[in-house]
Each structure stands twice: as structure tokens, then as C-alpha cells.
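1. sequence unknown, structure follows:
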């Protein structure tokens, strides 16, 4: 990226931005105000034009003098109010106690055409919640978060965004010597399930004032319709359950594995948050574990929906002090709120999977058709993304080995696939499906490009050698995941053999 341009060529002026700092203004114990620890000699790695536009900022905002420093944890812009927030949580199903923003600083909220958005720096140095860590993020994990945040947004999946990524030669020690980086993240709110758990479990003399203030804050600013309910907090829980169910349906449909679904890593707004040891499925394995640190496989792909429900139950438990009624009444109210999750998840996942098959209607036997295809895929470890994408090219009547299709080549058992495709063909005929129309619909929901681990790894290795061009090129390709993009066709190919040896851990 180019060096800063003269100010008189830039219409963007940080001093004119309208900032609000609603969460930070609640002060202790919610947020600890402090400055960041600036990266020495920072440089730009990448900036998201799409995230910039959504903020209402020009694409060249990063060229403003002082921008590089401000977004590398240096001197903040006027109106920013840097602070770290405290939360707790269950990690791998075990209560971990107090956690918090150990390497992140909330900058505040900026007004955008779509409402207020919080900006947060990740990798900005030590805070009171760093727990003996250095408060830094490494370039490797920062590239992964930048790319995947924006890739998920382009896929239409609720997520925190990544506005910018800066890097430095500052040494950081993880499994090996690495260098530091800072990601600027954007979201309507960074409040997590763990924020509520913290203020439920850290109380004195049964005083839940802080927990009540947090719930009021979230309801007033993010779920105002819940204020009219007889039990506003329970209504909020039901809405969180609904959004979380939709999010998990999105993840499962696209083959995304979060890898560390702790309660402190689930958003109260149903956003994908905290991109650490994540991964998209290559060969389909329902029990795939993308996090090398997850030795028990708690967060395997197939277990994610149930884990999300477990986490919602932990959130519900944290809200008990705010629900009116006796023990039995409280249990009934919370159970009713949580019941939104399984019904919503099942319905929405079914809708997404039928859409992936190009089915325009819902008919008896659809779920069996879907399940049987996924069993075939699991048996033969067929590439998850390519299978769905190539299936869009199916032509009614082109079935069996005499009319082979590219998707058939992904299955070792061609006869098994042939038997399934005949049933699929019959299902399409039953609703009068037209090839061209169905193909367009399927290509609009089945991506051609995802952030495969080997693609991220290639970009990371080049970036660690000082070449950021592959990060930027991959970012551009992932911003249009459903388009053919002949110039980026190599990104859509089957992963190389070495990709299976990549390990992603909690430090990634």
C-alpha cells in the first residue's frame, strides 16, 4: 500500500466523525479505560473497502495522516475512548472464571448509515485481563481473522467485520518466534454470553445490579422490542436463541467449523466472533475437529449445533437472577425461551439444505434425500464445497455412468452416487424444475470460493516474508464467493496433499 497522501487530497477528516461510547460510559466494572500499546514502525497489510463503505468512510481513509498510528494501537482519533471489557465464561465446558479483553481495546462507536458500530483493536497490548499474557496478536492469526471475517460477510453469514490489518516487526513468542499485528474489528456490539456470566457469578451479598444494568443496556440498544414483553430478559434470551440458531444453520450449511465455541466466544447478537482455530471443511467428515487443541473433539463440526444450545443454557442460567417468579416459574420461563432454538435451527437448516439442492418447494422425503447424500459424502470424504457447487451443473435426465457429470468423479463409489442422482432427478421432475433456473439459484447459495486452510497458509507464509500481495488478492477473491472469477480459478481447486497436515490451534 502507498504511503500517506497530502491531507488536501482527502475529503475524509477523522475529527468530523460522530462517535458514541455508550458501553465505555458505564465505566467500572464493565470497562477499564486505558491506552493501547502502539506497534513500533507499523505498516498496512490490508484494508477492506467493503467494510469501509459500510461505515460510510471513503476507500482511501487509511491514507489520512495518523490513521496508521491510530489503527496500530497508537494515538487515538478524536472521540475514541479506548477501553478493555471484562467477561467470564465456560471454556471446553469447564468454568474458567474471569477472562476479558486480554489483547483487545474497544475504541467506541462510530455513527454509520446503518446505525452505530463499535470498533475494536485486537492485538493492542496488555490489559488488566491479559492473565500473564503479552496482549499481542501475531501476524499469522491476524491474517486469518481479517480474511475470514470479510469472507463470512460476503457469504451472507452474520459476523464481526474486519476493517484493517496492520503489522510490525515487533517480536512475539508463541510456539515459535513471530511478529505482531493488529486487526481492527467492527460490530454492532462485542458483548458475549460471557459478559452476562461474569456479572452473574461475580457478585457480593446477592447484589445483581451490574447484571441488571448489562441486560438493560443490551435490551435498550440492541433488542428494544423486548422491552414491551412481560419478561423483557426472557424475551431477549429467546431472540438470542433465534439468532444463534440461524447462525448455526449458516455454519453447518456452508461447512464452517468455529473450533472454540466457548461461552465467551458466542455473541449476544448472534454474530460469528473470535476467529481463532476455525476451518472450512475440505473432505466431508461430520466429526472433523479443526482445533488441534480440542483433544476430546468437543467442537467437532457435527457437534456445533448441540454445543450452541449448551451455551444458551449457560446464558439462561446467568439470567436467572433477573427473571421474576418462584423457582418453578423461572424454570418454565427460561425453558420456553430456549425452546426457540431447536425448532428454529431445524427449520432453517432444512431451508438452507433444500436451497443447496436447488429445491424450490418442500416435499416429503426431502430430508431423507439430503441425509443420504451427506452419508455418501462422508463415506467417500468428498470435498464439501465442490460437491454442492458441481451439483448445480446437473441436467435433468443426465444420470448414470452413460451420462457422467463432474460431481460424480468426486465419489469413489460411482454406483452409489448413480443411485442417489436418480432419486434427485425424480425429485426435480416432481416440482417441474428447469435446469438453467435451478443452476442459477444453486450457484447463488453454494460458494465457489471459501477460505481453505492451505490458501490462508500460503498467504501467511508470503506475508511473514514481507509480501502482502497474496493476502490482498485472496481477500478480493473471497469478497465474491459465488462468482466464477476465472482469474482466481486456482483458489477453487481441490486442496493439495500437504493441506491435510496443517494444524490449527488456539494460538493460531
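-> Alright, I've got the coordinates. Worth saying up front: this structure is predicted, and the values here are computed from it rather than measured.
2. use CA for all of it now, contacts and neighbours both
-> Fine.
3. Just give the nearest non-adjacent residue to the residue nearest the centre of the chain, would you?
-> In the chain, the centroid-proximal residue (C-alpha atoms, centre = their mean) is residue 272; its distance is 2.8 Å. Once flanking residues are discounted, residue 272 sits nearest to residue 159: 4.2 Å by C-alpha to C-alpha, 6 or more residues apart in numbering.
4. Quick one: neighbours of the one you found, just the number.
-> Applying other C-alpha atoms under 10 Å, we find 24 residues neighbouring residue 159.
5. Likewise for residue 440?
-> Residue 440: 13 neighbours (other C-alpha under 10 Å).
6. Which secondary structure element is home to it?
-> Residue 440 belongs to helix 435-443 when assigned by DSSP states H and E.
7. So which residues of the stretch 201-350 of the chain form helices?
-> According to DSSP state H, counting those that start in this stretch, the stretch 201-350 of the chain carries its helices in the segments 209-222, 232-254, 304-319, 327-338, 340-356.
8. possible to save the ones you listed as a markdown table with distance to residue 266?
-> Supplementary listing: the helices of the stretch 201-350 of the chain in a markdown table, determined by distance: least, C-alpha to C-alpha, whole Å:
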| stretch | distance to residue 266 |
| --- | --- |
| helix 209-222 | 15 |
| helix 232-254 | 9 |
| helix 304-319 | 8 |
| helix 327-338 | 16 |
| helix 340-356 | 15 |
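9. Of all these, which one is nearest residue 146?
-> helix 232-254 (18.0 Å; C-alpha to C-alpha).
10. Residues touching the closest one, excluding its own?
-> Outside of helix 232-254, the residues within contact range by C-alpha atoms under 8 Å, 6 or more residues apart in numbering are 157-158, 215, 219, 223, 226, 229, 257, 268-272, 280, 301-302, 304-305, 308, 312, 316, 319, 322-323, 333-334, 337-338, 340-342, 344-346, 348-349, 352-353, 385, 446.
11. what's the angle from that helix to helix 327-338?
-> Between helix 232-254 and helix 327-338, the angle comes out at 40 degrees (axes from the mean of the first three to the mean of the last three C-alpha atoms, to 10 degrees).
12. all strands of the stretch 101-250 of the chain, in order?
-> Remark: strands assigned in the stretch 101-250 of the chain by DSSP state E, counting those that start in this stretch are 104-112, 115-122, 137-138, 161-173, 177-187.
13. will you turn the ones you listed into CSV that also has distance to residue 261 and mean neighbour count?
-> Output for these, formatted as CSV (distance: least, C-alpha to C-alpha, whole Å; neighbours: other C-alpha atoms under 10 Å):
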stretch, distance to residue 261, mean neighbour count
strand 104-112, 19, 24
strand 115-122, 19, 23
strand 137-138, 19, 25
strand 161-173, 18, 21
strand 177-187, 19, 24
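14. The structure to be compared is supplied as follows:
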């Protein structure tokens, strides 16, 4: 090898080229520029090859020290422009005033229009007495769930990687630090609009709305009232997201207005949970003493949050009646989208008048028996394929009630064809979801330096509808100790 060849081989291509900084162009009222705070002795915890490919990272990126340092916040990728954005919001239904990125820093935007954000990389002006750090436990949960939700077809921010450090972080106990690299087209929230509206900064409010419309909702620009069109589009995306959450049995846990994406994405994974037993009133966040964010309240809370967004946008929209009209399709969109998704879970291809009543009756049965939600749907899928419903009946204490429901269901199956229905159901009802106890097992192992369980979960959750023979335990009933897992806002 010549010296010129050796030199060429030793020069690494940049991790990411062609950075853009669209959000930064909004101006200094929207953010504070600052660098992440370094962490000592960083190491890789987990990474998503899927997101790396989406970003166009080089194949050897996980073997590169510059990547490890960049995604821990210890060094800046060339061309990035780190900043923390300011926003406000309602937390647990109460106006909290100014908030902002208290432990997240936006590195910038790639040439393909994806923003990269480091979560857990130190204090910002918006930390509100916090330490600006994230712990390994919560970082693993967010990393796994972001990618699991994507695989389920639920709109979400993505997660490129998690890095860890032995640096101590104080929560309920002393834990170790970690950083999640999050990826999304935008991290703009309802709270960004609320911030400028509350301060009477109408020029900035207008600039923000114009940016969101031009970048993410260009179809809204052509009408007589683009801001009203934006409000309607956000409302309908949010309604569709809520339908996906409810159908999947997903509880977010902290649906503050500052945790609501203007793009209708699932954002800010904290005390989330996928349902085990079907309990419509389940509260997954142990900080939620009043149950504001219980599972069955999520669609209503989203509507309340949209009213807050509409109030913030009123100076741009104009009349109150115009804003009301923009939100008027929320309930219709939610109901139609939820019913469509529940039909798919049941394998029903053709909409029929009695579908809603069939779904409602089934959900009442599941709630009455506290039937395991993921296992019920997967067993039902296999039962339709095999023509044997006995394994499903075994899940119900009141078998007579289930049998009565089954008669109505089988009549509809006969109309659509069981083979076609089974194929749809097995592609709709996952075998694997990120139950709390599965995440906890991966976290406990990772704290001891063993990331094998995390990697196993990644593999299963990336293809949740496949059978994955040999992993029956990951698809089984939760152990008794799962009910003792406590997840709060600090998680």
C-alpha cells in the first residue's frame, strides 16, 4: 500500500454531511445556542441500524470514536449548530408558564430534513433547577419504545442510539447517566405556540406558524385561512394518533401540551406503558394522582390540548367560530379511525352497520375479565386461522358471555372469509410489545453491563408480527412482580 493510499484510508468521512438549520433560522427568540455538557468515559448501549440507514450514516459508524463522542455530547459534528428551544405549556391541566428543552439539545437538521436531538446532555437555560441529565433506565425505555412504536406503524419520533457513562445522576437513588439521540422531522410542540401567544409576541407566533405550514403542511397554504387549515390538519393528525394508541393499548402517561407534537407524532417517552390486563381506567404514571392521563381519558385529553393550541393560535386564525370549525372534525376523525383499526384487528374487511356495537361489546368483555390485551388479540388471530377458538375462551372467566359475542363475530367472519381475515389479523395484532417487565429485565441486565437482553428485545420489537420461535417467554403473560413496577415522570 502506498503512503497516499494509507493516508486516504486513515481519513474518515464525516458522520453526517450537509447540515441545515431550519429551526435556528426562526431567530434568537426561539432558542438559546449552547454546547452539550460532556460526560466521562462514554460507551455504546444500543443503536438502531434502521435509523442509521435513514440518516445515511457510514456502515462503520458504531466503531468510530467520533460518533461515540458526538452522540454523547462530548464533541460537535462538523456543521451542526446546537441549541435548546424555549416553549411553554399546560402540565396536568395547569398553566406552567415557560418551559423549554431542559435536558435536550438540538444538534441541527440533516440534508434530508431530519432533526437530531440529544436528550440527557446537560443543563440548559430551561432546566428549571433540574440537572439536565437522563439516566440509563429511562433512556433504554425511550430508545426501545420509539423504535417499537415505529414497527407497529404508530407515528413517533425515532431513536438512533443510547450511550452511557459512569457519571452519577441522582433520582430516587443514585443512577448512571445516559444520552438518547432522537430523530424526527421536527420537535415543535403545541407548547411552542402557547409560549409566544402567552407573551403577546404575535410576530414570533406568526413566524412559527408560517414555518410549520411551509415546511410540514404546505397543503394548508393555498386556502383563504392557512392558519385555520393548519389547526384542522393538526387536529386530524392528533385524532388519528389517539386512535392508534387506543387500538394498540398504549398509555403515554404525561400528555401535557408541551408533550404534544405539532406533527401528530408520539413524543417524549416517560412513564408510558402497553396494557397488560385490559383496564380502561389504567393509570401508568404513578405521579398522576388524579388519573388525568388514564388510558381511556387520552382521546379527551388530546381534545383539551387542541383547545389550548387553538386558543394560542386565535390571533392568527381570527374568529373564535373559525377556530371551533377547524377543530370540529376531531371526534369524527377519531371515531372513524379507531373503528377502522379495530375492524382490522378483528379481520373484518368490509364496514358494516353493526361493527361499532361488536367492538364495544368485546371491549366490555375484556374489561370485565381483565383479559390480557396483547395475548387476547394474538390468540384470536391464530384462532381465526385454525378455526379453533378454545384457546381464546380460556382467557375468559365468563365463557358464556364470550360465546354469545363469538356467535355474532363468526357471522361476520363468514361473510368476509376466515383465511383472508386471519392473514390481516396476524399482520395487525403483534405477538410482541414492549411490556413494562420486558423493559425492566433489559434495564437490570444493562446496569450490570450486559446488553444482550436489550439487543434481543430490539430484534423482536423490530418485527413484532413475526413468530420468532424460541422467544415464547417474551410473548407470554407478565410475571406477578410486573405489577409492582413503578413508573413516574422521573422515569
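-> Now that the structure is in, tell me what you want to look at. Keep in mind the model is a prediction, meaning the values are calculated, not measured.
15. State the span of the second structure onto which whichever helix or strand comes after the helix holding residue 440 of the first structure is aligned.
-> Using DSSP H and E, the helix or strand that follows helix 435-443 of the first structure in sequence is helix 453-464. The aligned range for helix 453-464 of the first structure in the second structure is 436-447, by TM-score structural alignment.
16. elements contacting the helix holding residue 440 of the first structure?
-> Where contact means 3 or more C-alpha pairs under 8 Å, 6 or more residues apart in numbering; DSSP states H and E, helix 435-443 of the first structure is packed against helix 340-356.
17. now for the helix it packs on, which elements pack on it?
-> Using 3+ C-alpha pairs under 8 Å, 6+ apart: helix 340-356 of the first structure touches helix 232-254, helix 366-380, helix 435-443.
18. among those helices, which is the most enclosed?
-> A comparison of these by mean neighbour count, using mean count of other C-alpha atoms under 10 Å, puts helix 232-254 on top with a mean of 23.
19. Centre of the chain to that one, how far?
-> 14 Å (C-alpha atoms, centre = their mean, to the nearest Å).
20. what does it correspond to over in the second structure?
-> Going by TM-score structural alignment, helix 232-254 of the first structure sits over residues 226-248 in the second structure.
21. And the matching stretch against the first structure, how far off on average?
-> Once superposed with the first structure, the aligned residues differ from stretch 226-248 of the second structure by a mean of 0.5 Å; criterion: mean C-alpha distance after the TM-score superposition for the first structure.
22. Need the counterpart of residue 130 of the second structure in the first structure.
-> By TM-score structural alignment, residue 130 of the second structure lines up with residue 133 in the first structure.
23. Tell me if I'm right that that match and residue 126 touch.
-> Yes: contact criterion C-alpha atoms under 8 Å: residue 133 of the first structure and residue 126 qualify, at 7.3 Å.
24. Need the residues touching each of these two.
-> residue 102.
25. Of those two, which one has the most company?
-> Neighbours per residue (other C-alpha under 10 Å) separate residue 133 of the first structure from residue 126, with residue 126 holding more: 23 against 12.
26. buried set for the match of helix 453-464 of the first structure?
-> For stretch 436-447 of the second structure, burial by neighbour count (16 or more other C-alpha atoms under 10 Å) applies to 436, 437, 438, 439, 440, 442, 443, 446.
27. Kindly report the same for stretch 92-102 of the first structure.
-> Result for stretch 92-102 of the first structure [16+ other C-alpha under 10 Å]: buried residues 92, 97, 98, 99, 100, 101, 102.
28. cool, and stretch 14-22 of the second structure?
-> Buried residues in stretch 14-22 of the second structure, counted by 16+ other C-alpha under 10 Å: 15, 16, 19, 20, 21, 22.
29. and the second one, which of the three is it?
-> I take that to be residue 16 of the second structure. Recorded secondary structure, residue 16 of the second structure: coil (DSSP: H, G, I helix; E, B strand; the rest coil).
30. My read is that it contacts residue 110, right?
-> Yes: using C-alpha under 8 Å, residue 16 of the second structure is in contact with residue 110, at 7.3 Å.
31. Need the residues touching each of the two.
-> Common neighbours of residue 16 of the second structure and residue 110, using C-alpha under 8 Å, 6+ apart, are residue 55.
32. In contact with whichever residue in the second structure pairs up with residue 170 of the first structure, which residues are there?
-> Aligning on TM-score structural alignment places residue 170 of the first structure opposite residue 167 in the second structure. The neighbours of residue 167 of the second structure, taking C-alpha under 8 Å, 6+ apart as the test, are 39, 40, 176, 177.
33. Just tell me what the third one corresponds to in the first structure.
-> Going back to what we said before, that points to residue 176 of the second structure. Alignment note: residue 176 of the second structure maps to residue 179 in the first structure; criterion TM-score structural alignment.
34. Setting aside sequence neighbours, what's the nearest residue to its match?
-> residue 171 (4.6 Å).
35. For the one you found, which residues are in contact?
-> Contact analysis of residue 171 of the first structure by C-alpha under 8 Å, 6+ apart lists 177, 178, 179, 180.
36. Residues contacting the match of helix 453-464 of the first structure, please?
-> By C-alpha under 8 Å, 6+ apart, the residues outside stretch 436-447 of the second structure that reach it are 45, 136-137, 140-141, 144, 273-274, 451-454, 457, 474, 478-479, 482, 485.
37. Try it again at 6 Å.
-> 137, 453, 454, 482 (C-alpha atoms under 6 Å, 6 or more residues apart in numbering).
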